[in-house]
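# Got a predicted structure plus its sequence, pasted below:
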Amino acid sequence: MARVTADISVSLDGFVTGPDDSPAVPLGHDGERLHRWIYNLSTWRARVGLDGGEASRDAEILEEGFATVGAHVIGRRMYDHGEKPWGDEPPFHLPVFVVTHESRPVLRRSGGTRFEFVTGGVAAAVSQALIAAGGRDVSVLGGASVLRQCLRAGLLDEVTLHVVPVLMGDGQRLFDRVSGGPRELPVTRVEHSDEVVHLKLDPKAVSPPR
């Protein structure tokens, strides 16, 4: 059965970007530090058309995330900040549904990526992504606002946080102002290397807040 998952790198103090992220500085100042664990992995290098790289457990975990996914959901902020750095062949190679308030035509890129712009909110984007995924999983990649909206709406079956041992101090905070009082997200799996802790959580183990 297809699942809706979320997958994102986050600092120890809860940020998914550095400060002052913008289209000119997509990850914020020093935000690349949150993704440094990925860049030399063989699975990531293959995805962006490069040879070689490290064949480590981190690489296997990254590949596990890719292997079952048939479509992605992202927010308009992530799209606006990433469009130029991703270039003509973005690393998704799948349909990507962008949650936005602005209707736009489908944008097709090389390598199988196509961006579809959904104006009906996160639930509509996830629903369309599930259809496009054809029985495979849908991965919500960010940014923080879209992930929080999916969590509040009870749309997520699994959350994977790649916790990087760094204090960013500022930026876009992942779980900023999550309403509804305390909420349990039981841990289902933990693995780590020197660079990152991979933490899987089950957001549906308890009822979503009312």
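Structure's in. What do you need?

# Going by C-alpha atoms from here, please, whenever you check contacts or count neighbours.
Fine.

# any chance you could map the strands in the chain?
4-11, 69-75, 95-99, 107-108, 114-118, 137-142, 158-164, 187-192, 197-201 (DSSP state E).

# Name the nearest residue to residue 128, ignoring sequence neighbours.
Computed as C-alpha to C-alpha, 6 or more residues apart in numbering, the closest residue to residue 128 that is not its neighbour in sequence is residue 97, at 7.7 Å.

# Next up, the contacts around that neighbour.
71, 72, 73, 74, 115, 116, 117, 118, 125, 126, 128, 129 (C-alpha atoms under 8 Å, 6 or more residues apart in numbering).

# another one to put next to it:
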Amino acid sequence: MSKLRIHAFSISLDGYGAGPDQSLDNPLGRGGEALHEWFLPTRTFQRMSGKEQGTTGIDEDFAARGFDNIGAWILGRNMFGPVRGPWPDQSWRGWWGENPPYHCPVFVLTNHARPSLQMEGGTVFHFITDGIEAALARAREAADGRDVRLGGGSATVRQYLNARLVDEMHIAISPILLGSGEALFAGMDLPLLGYEVTEYVPSQKSTHIVVSRRA
């Protein structure tokens, strides 16, 4: 069976995956952009932005791994956009413009139905209203044997971890303090849930840790 994987999920030293006061103009919250300073210069990100140059090394290696053998994505609704409650219309089409970086089916968790959204480059957003397990089943079917990547945010990651559905999680700990925001592991006991650290690699801008579910 395909794996459910989390990659390049950046958190602060005090455990926050986004800063406080998230908004349309500040989707990562106050100070949240600094979480991703390790990722933004990498060749992987720069190519996603249409550029050819970018850094190589440890950070690039982890960034690139996140796209290897991925056939579908799952996102929490906040990762798709800032709209809350029922969709007022179909005008919001994501943060990324008409050609998002996914290039495969993406399943967005929401409480409010919306028709699927076809984008350029092979990305199709499907809006799933019947829970995390249904979204994973749909994503695995769409992935056709490849793995599924879970993009977040923090609340969505916690739901999948608590259900022991995540096979592998790469977190990048950035050397900053946010003080408040979206705490990734709030109220969780990862060892009790069957998770253990299987890889630990420091770089100049981050500490990369892989947590895997024990068989």
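Sure thing, it's come through. Only a predicted model underlies this, so the values are computations on that prediction, with no experimental measurement involved.

# before we move on, the earlier item: among the strands of structure 1, which is nearest residue 22 of structure 1?
strand 69-75 (13.8 Å; C-alpha to C-alpha).

# So which bits of that closest one are buried?
For strand 69-75 of structure 1, the buried set under the neighbour-count rule, 16 or more other C-alpha atoms under 10 Å, comprises 69, 70, 71, 72, 73, 74, 75.

# Tell me which other helices or strands that strand touches.
Here strand 69-75 of structure 1 touches strand 95-99, helix 122-133, strand 137-142, helix 144-152, going by 3 or more C-alpha pairs under 8 Å, 6 or more residues apart in numbering; DSSP states H and E.

# For it, give me the average deviation versus structure 2.
Mean deviation of strand 69-75 of structure 1 relative to structure 2 after superposition (mean C-alpha distance after the TM-score superposition for structure 1): 0.7 Å.

# Go ahead and name everything in contact with that strand.
Contacts of strand 69-75 of structure 1 (C-alpha under 8 Å, 6+ apart): 92, 94-100, 125-126, 129-130, 132-143, 145-146.

# redo that, cut-off 7 Å
94-100, 125-126, 129, 132-134, 136-143, 146 (C-alpha atoms under 7 Å, 6 or more residues apart in numbering).

# Give me the buried entries from those residues.
94-100, 125-126, 129, 132-133, 136-143, 146.

# Out of the helices and strands packed on strand 69-75 of structure 1, flag the one nearest residue 54 of structure 1.
strand 137-142 (23.1 Å).

# in structure 2, what residues pair with that closest one?
Aligning strand 137-142 of structure 1 against structure 2 (TM-score structural alignment) gives residues 147-152.

# Next: stretch 99-114 of structure 1.
So stretch 99-114 of structure 1 sits over residues 109-124 in structure 2, by TM-score structural alignment.

# buried residues in the matching stretch?
109, 110, 114, 119, 123, 124.

# Stretch 53-61 of structure 1 now?
58, 59.

# And residue 189 of structure 1, how close does it get to residue 36 of structure 1?
In this view, residue 189 of structure 1 and residue 36 of structure 1 are 22 Å apart by C-alpha to C-alpha, to the nearest Å.

# hang on, I meant residue 108 of structure 1
Separation of residue 108 of structure 1 from residue 36 of structure 1 (C-alpha to C-alpha): 28 Å.

# residues touching the residue positioned nearest the centre of structure 1, list them.
The C-alpha lying nearest the average C-alpha coordinate of structure 1 belongs to residue 141 (C-alpha atoms, centre = their mean; 1.7 Å). Shown in contact with residue 141 of structure 1 (C-alpha under 7 Å, 6+ apart): 6, 7, 8, 72, 73, 74.

# One more: residue 34 of structure 1?
Counted by C-alpha under 7 Å, 6+ apart, residue 34 of structure 1 has contacts 9, 10, 11, 164.

# Which of those are retained in structure 2?
Contacts from the contacts of residue 34 of structure 1 that recur in structure 2, judged by both residues aligned by TM-score structural alignment, their matches' C-alpha atoms under 7 Å, are 9, 10, 11, 164.

# Buried only: go through those for me.
The buried subset of these (16+ other C-alpha under 10 Å) comprises 9, 10, 11, 164.

# With respect to residue 43 of structure 1, which of those residues is nearest?
residue 9 (16.4 Å).

# just checking, the closest one touches residue 16?
Yes: taking contacts as C-alpha atoms under 7 Å, residue 9 of structure 1 lies within contact range of residue 16: 6.2 Å.

# OK, contacts around the closest residue to residue 101 of structure 1 other than its chain neighbours?
Nearest residue to residue 101 of structure 1, sequence neighbours excluded (C-alpha to C-alpha, 6+ apart): residue 119, at 5.0 Å. Residues counted as contacts of residue 119 of structure 1 (C-alpha under 7 Å, 6+ apart) are 99, 100, 101, 102, 103.

# CSV for the contacts of residue 141 of structure 1, including distance to residue 182 of structure 1?
Below are the contacts of residue 141 of structure 1 laid out as CSV (distance: C-alpha to C-alpha, whole Å):
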residue, distance to residue 182 of structure 1
6, 20
7, 22
8, 21
72, 28
73, 26
74, 26
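
# is it true that residue 77 of structure 2 touches residue 110?
Yes: using C-alpha under 7 Å, residue 77 of structure 2 makes contact with residue 110 at a distance of 5.6 Å.
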